[in-house]
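1. Predicted model, plus sequence, below.
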Amino acid sequence: MTDAPIGIFDSGVGGLSILSALRAALPHEHFIYYADNANAPYGERDEGFVQERCAAIAGDLIGTHGIKALVVACNTATAAAIQQLRDIWPSLIVIGVEPALKPAVALTRTRRIGVMATRGTLASAKFATLHAGLKAEAHFVLQPCDGLAEAIELGQTPLVQELCERYTNAMGKFGSGAAQIDTLVLGCTHYPFAADTFLKLLPDEVQLVHPGPAVARQCARLLRGAGLARSSGAGGVQWLSSGPIEPLQRMAAAQWA
């Protein structure tokens, strides 16, 4: 099983932000990336549909490709289906993502943190539990970002710019002063691809946080603990998609050009 691949999936290209961190932390591993772009975005789908798709994709990655671990590289999918996947395949390493509230608490100085995410993530019980456990540590300004993941997925640059500006304006004042937001959590795996846009809109002192590095560390820890980590040889990525594969290939080429 050591040489078996690691499966990773998202509703589209957003999970590439997680894959990038995984490849940096685990350079010898083989990955299979599945973009369910025929059904994107998950954040605007109902929970039952997301659970059904997650189970189907996981089943294919396990049954057809013999993966040794699965990374659910989508906040909405993690919130809706991570426990279901662990119940169905209890012996498989299954790693999800969640908005990086805990790292943001460690970074903030003003104790005001902005959280951008899909409505599905913000409405989930998993997010509610995470948020409730940290309310005493900081004040969180929660902002649903309808349409942003889809605009990033489709490469609609002017719309991405418009939506980023709209949602940051809706959250209030950013900066290092009292009662200003000094840390912004990008709570959807698509959003790091708009990081340059956010950085242009926000004061220099505002920090952006996303879950990629934490997911990569957790995956590496679990693989090594199970004796499943590859320690030599070149790694690589196989690309799969439920819809047109060109957007995935284009984004991946830009990511690792």
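-> In hand now; what should we look at?

2. hey, let's count contacts and neighbours off CA atoms from now on
-> Fine.

3. Nearest residue to the middle of this structure?
-> What sits nearest the mean C-alpha location of the chain, by Cα atoms, centre = their mean, is Thr189, with 3.1 Å.

4. Identify the residue nearest that residue in space, chain neighbours excluded?
-> Gly14 (4.6 Å; Cα to Cα, 6 or more residues apart in numbering).

5. What segments of the protein are strands?
-> Secondary structure of the chain by DSSP state E: the strands cover 6-10, 30-35, 69-72, 93-95, 112-117, 139-144, 183-186, 207-209, 236-241.

6. what packs against the top helix by length along the chain?
-> Scanning the chain for the longest helix, with DSSP state H as the assignment, gives helix 47-63. If you count contacts as 3 or more Cα pairs under 8 Å, 6 or more residues apart in numbering; DSSP states H and E, helix 47-63 packs onto helix 75-88.

7. and the helix it packs on, how far from the chain's centre?
-> Mean C-alpha position of helix 75-88 versus that of the full chain (Cα atoms, centre = their mean, to the nearest Å) differs by 14 Å.

8. Give the burial count for the residue nearest to Thr189, as a bare number.
-> 26 (other Cα atoms under 10 Å).

9. residues touching it, list them.
-> Counting by Cα atoms under 8 Å, 6 or more residues apart in numbering, Gly14 touches 73-74, 149, 153, 188-191, 193.

10. circling back: same list, the strands of the chain, but as JSON lines with mean neighbour count please.
-> Formatted as JSON lines, these follow (neighbours: other Cα atoms under 10 Å):
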{"stretch": "strand 6-10", "mean neighbour count": "27"}
{"stretch": "strand 30-35", "mean neighbour count": "24"}
{"stretch": "strand 69-72", "mean neighbour count": "24"}
{"stretch": "strand 93-95", "mean neighbour count": "19"}
{"stretch": "strand 112-117", "mean neighbour count": "26"}
{"stretch": "strand 139-144", "mean neighbour count": "18"}
{"stretch": "strand 183-186", "mean neighbour count": "26"}
{"stretch": "strand 207-209", "mean neighbour count": "20"}
{"stretch": "strand 236-241", "mean neighbour count": "15"}
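
11. Quick one: these as TSV, columns for distance to Ala252 too.
-> Formatted as TSV, these follow (distance: least, Cα to Cα, whole Å):
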stretch	distance to Ala252
strand 6-10	14
strand 30-35	11
strand 69-72	18
strand 93-95	22
strand 112-117	23
strand 139-144	26
strand 183-186	20
strand 207-209	21
strand 236-241	10
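
12. Got another one to weigh against that:
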Amino acid sequence: MASLNYDWRDPSLPIGALDSGLGGLSVLREIRKALPLEDLLFACDCGKAPWGDRPGSWIEDRVMKIAGFLTAHRVKAIVVACNTATSAAIDRLRAEFPFPVIGIEPAVKPAVRMTKDGVVGVLATTRTITSNRLESLIERFAGNDRVIPVACPGLMEQVEAGEFHTPKTRRIIEKYVGPLIDQGADTLVLGCTHYPFLADEIQAVAGKDVVIIDPSPAVARFLAQRLTEEGSIRKTAGASAISRFWCTGNPDARTETLQKLWSPEVRMESLEEAWPPLRDEL
């Protein structure tokens, strides 16, 4: 386990979060709602996204490098706001760092509890759909219900491009969601952190009676619980809670989408310039 040169239980320290791209902002916004007094640092790998077709060892190494950047900023917790990264690297992160490390995974358990017709659809990236973690969730919780995993290539890219309500986005959603509804799915799990930004379009395609489950609020609640248990939750406000954002690739190209998803006042900073270990990597 890494030896940190700071007291990570200090309540004044920030919370770090990471993702392959901008989808993790869906988790971060729920953290902001649940923990409005906390400073938040978000680092994403837009220049190398998507991670879904990368080898697991590459993803694990990449996650550890970004986690190193966050710990250099003295974080008191790391949220892995990415299903793919959680599957590939959460165990190593927890072995490496003493502070809370919170991951995210498809919400199969609550979906099975909520389905009335016994058919649940899981929308996710190809790597998440084929992961042992998802297979284990289905085996543990599906019971007699039918859980249908669907890989959704293209949806992440629409979010990264800021195309939330375009005809192209609607066509892609119809391609994946339509067959699930035809098979009787009455509950859909958003198994990628990008997809909550498309929830309105997904709901429109699925129909108003279909339940859509976003696991992000549960992640934020669990983070708050862990910080409370460790005595590191911030209970008094500073001057104002800050939010900072870094990405690999061209930060200017991502700032417009960031501002749509978060706030017009924020901007994206260069992760490679801030953290040299991420430079020049294939």
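-> Thanks, I have the structure now. On a predicted model such as this, the values are computed, not experimentally measured, just so you know.

13. And the TM-score between these chains?
-> Both chains were compared after superposition, and using TM-score structural alignment, normalised by the length of the first structure their TM-score is 0.92; 250 aligned residues with a Cα RMSD of 1.5 Å.

14. The longest helix of the first structure vs strand 6-10, what angle?
-> 160 degrees (axes from the mean of the first three to the mean of the last three Cα atoms, to 10 degrees).

15. Which residue in the second structure aligns with the residue nearest to Thr189 of the first structure?
-> Matched to the second structure by TM-score structural alignment, Gly14 of the first structure sits across from Gly23.

16. Its match and Met114 of the second structure, how far apart?
-> According to Cα to Cα, to the nearest Å, Gly23 of the second structure stands 25 Å off from Met114 of the second structure.

17. sorry, back to before: I'd like the contacts of Gly14 of the first structure written out as TSV, with distance to Asp46 of the first structure added.
-> Conversion of those to TSV gives the following (distance: Cα to Cα, whole Å):
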residue	distance to Asp46 of the first structure
Ala73	18
Cys74	15
Ala149	16
Glu153	19
Cys188	17
Thr189	18
His190	19
Tyr191	21
Phe193	25
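
18. Looking at those, which one is closest to Val237 of the first structure?
-> Nearest to Val237 of the first structure out of the contacts of Gly14 of the first structure is Ala73 (Cα to Cα; 15.0 Å).

19. Of the contacts of Gly14 of the first structure - the most surrounded one?
-> Sorting the contacts of Gly14 of the first structure by how many neighbours each has (other Cα under 10 Å) puts Ala73 first, at 33 neighbours.

20. the helices in the second structure, which residues?
-> According to DSSP H, the helices that the second structure contains are 25-34, 56-72, 83-96, 108-114, 126-129, 132-141, 155-160, 167-182, 199-206, 216-230, 251-261, 271-274.

21. Now render those helices as TSV, adding distance to Ile242 of the second structure.
-> Output for the helices of the second structure, formatted as TSV (distance: least, Cα to Cα, whole Å):
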stretch	distance to Ile242 of the second structure
helix 25-34	10
helix 56-72	15
helix 83-96	25
helix 108-114	33
helix 126-129	32
helix 132-141	34
helix 155-160	23
helix 167-182	32
helix 199-206	27
helix 216-230	17
helix 251-261	15
helix 271-274	18
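
22. Which positions in the first structure sit opposite stretch 147-156 of the second structure in the alignment?
-> So stretch 147-156 of the second structure sits over residues 140-149 in the first structure, by TM-score structural alignment.

23. Gly16 of the second structure is nearest to which of the helices of the second structure?
-> For those, the distance to Gly16 of the second structure is smallest for helix 56-72, at 6.0 Å, taking Cα to Cα.

24. Ala224 of the second structure and Asp200 of the second structure: what is the separation?
-> Applying Cα to Cα to Ala224 of the second structure and Asp200 of the second structure gives a distance of 27 Å.

25. How about Phe99 of the second structure?
-> Taken as Cα to Cα, the span from Phe99 of the second structure to Asp200 of the second structure is 35 Å.

26. Also Leu188 of the second structure?
-> Distance from Leu188 of the second structure to Asp200 of the second structure, counting by Cα to Cα: 13 Å.

27. burial measure for Gly103 of the second structure, as a count.
-> Counted with other Cα under 10 Å, Gly103 of the second structure comes out at 23.

28. Once you drop chain neighbours, what's closest to it?
-> Take Gly103 of the second structure and drop its neighbours on the chain: the residue closest to it by Cα to Cα, 6+ apart is Val80, 4.8 Å away.

29. what's near enough to touch the aligned residue in the first structure for the one you found?
-> For Val80 of the second structure, the aligned residue in the first structure is Val72 (criterion: TM-score structural alignment). Val72 of the first structure is in contact with 8-10, 78, 82, 94-97, counting by Cα under 8 Å, 6+ apart.

30. Hmm, Gly21 of the second structure is touching Gly52, no?
-> No: Gly21 of the second structure is beyond contact range of Gly52, at 11.3 Å (criterion: Cα atoms under 8 Å).

31. Comparing those two, which shows the higher neighbour count?
-> Gly21 (27 against 18).

32. of the helices of the second structure, which approaches Ala241 of the second structure most closely?
-> So among those, helix 25-34 is nearest, using Cα to Cα, at 9.2 Å.

33. Would you indicate which residues of that closest one are buried?
-> Within helix 25-34 of the second structure, the residues scored as buried using 16 or more other Cα atoms under 10 Å are 25-32.

34. what about Val50 of the first structure, distance to Gly43 of the first structure?
-> Taking Cα to Cα, one finds Val50 of the first structure at 9 Å from Gly43 of the first structure.

35. Now check the first structure for the residue matching Arg92 of the second structure.
-> Checking TM-score structural alignment: Arg92 of the second structure goes with Gln84.

36. quick one: contacts for its match?
-> When contacts are counted by Cα under 8 Å, 6+ apart, Gln84 of the first structure touches Gln51.

37. wait, Val237 of the first structure sits on Tyr34?
-> No: using Cα under 8 Å, Val237 of the first structure makes no contact with Tyr34, being 10.4 Å away.
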